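Engineer: Whatever this is, show me its structure:
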Amino acid sequence: MPVMHFQVRWPDASESRCYSPSLVVRDFLAPGERYALDDFLRRTREALGIASERVRAKYGFACSQAMDQLAEIECIAARFEPAAEVTVLAFD
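Structural biologist: Model prediction:
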């Protein structure tokens, strides 16, 4: 499966490089776009959930790295107000 990373800037100007085991993230996020925090979380939950299920379909088990990444995203997001914005900087 093609692995990808996506770079995001949080409301406090810190940045994270995030992992996905699938290119499906491209269907949910776009570089240069800003998303309200709750929308960003909804999109990443769905994208990483689909990505993990694609791994399950191919290998017989879910992708723990995708779920770990989602947990990290949610932990960071908990520091901010729901109306704050997250910017997707790039895919690589």
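Engineer: can we go C-alpha only for contacts and neighbour counts from here?
Structural biologist: Will do.
Engineer: Downstream of the helix or strand hosting Leu70, the next helix or strand is which one?
Structural biologist: Taking DSSP states H and E as the definition, one finds Leu70 inside helix 64-77. Once helix 64-77 ends, the next helix or strand along the chain (criterion: DSSP H and E) is strand 85-91.
Engineer: quick one more, to check against the first:
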Amino acid sequence: MPEMRFTIRWPDGQEESCYSPSSVVTEFLSADTTYALSDFVIRSRLALDKASGRVAAKYGYRCSRAEAQLDRIEAQAKQFEDTAPVQCLRIG
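Structural biologist: This next block holds a predicted model:
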């Protein structure tokens, strides 16, 4: 499972490098794409849950870094309106 980073820009202009333990994130997010905040959070939740599940299937435990990343995304998202734009700048 290749680790991946995806860089996002929050509605306030701040950029953040996010972690995924698997390339599965590319099934849910695309580089150079803008999402409504609520859609971005759902996609992130699905991607990181699936990635953590892949770790569990291989190693017998879920990925705590993926779960911490999701917690961070969900906490940051509470600062903005659901329709605010979040950009996925790059994945790799």
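Engineer: before we move on, the earlier item: next, the buried residues of the helix holding Leu70 of the first structure.
Structural biologist: Applying a neighbour-count criterion of 16 or more other Cα atoms under 10 Å, one finds 66-67, 69-70, 73, 77 buried in helix 64-77 of the first structure.
Engineer: And for stretch 74-88 of the second structure?
Structural biologist: For stretch 74-88 of the second structure, by 16+ other Cα under 10 Å, it's 74, 77, 85-88.
Engineer: same thing with stretch 25-42 of the first structure?
Structural biologist: Residues 25, 29-30, 34-38, 40-41 are the ones in stretch 25-42 of the first structure that count as buried (16+ other Cα under 10 Å).
Engineer: Report the buried residues of the longest helix seen in the first structure.
Structural biologist: Criterion DSSP state H: the longest helix present in the first structure is helix 37-59. Buried residues in helix 37-59 of the first structure, counting neighbours by 16+ other Cα under 10 Å, are found at 37-38, 40-41, 43-55.
Engineer: Which member of the buried residues of helix 64-77 of the first structure is positioned nearest Ala13 of the first structure?
Structural biologist: Ala77 (12.6 Å; Cα to Cα).
Engineer: ok, now which ones touch the closest one?
Structural biologist: Applying Cα atoms under 8 Å, 6 or more residues apart in numbering to Ala77 of the first structure gives the contacts 37, 41.
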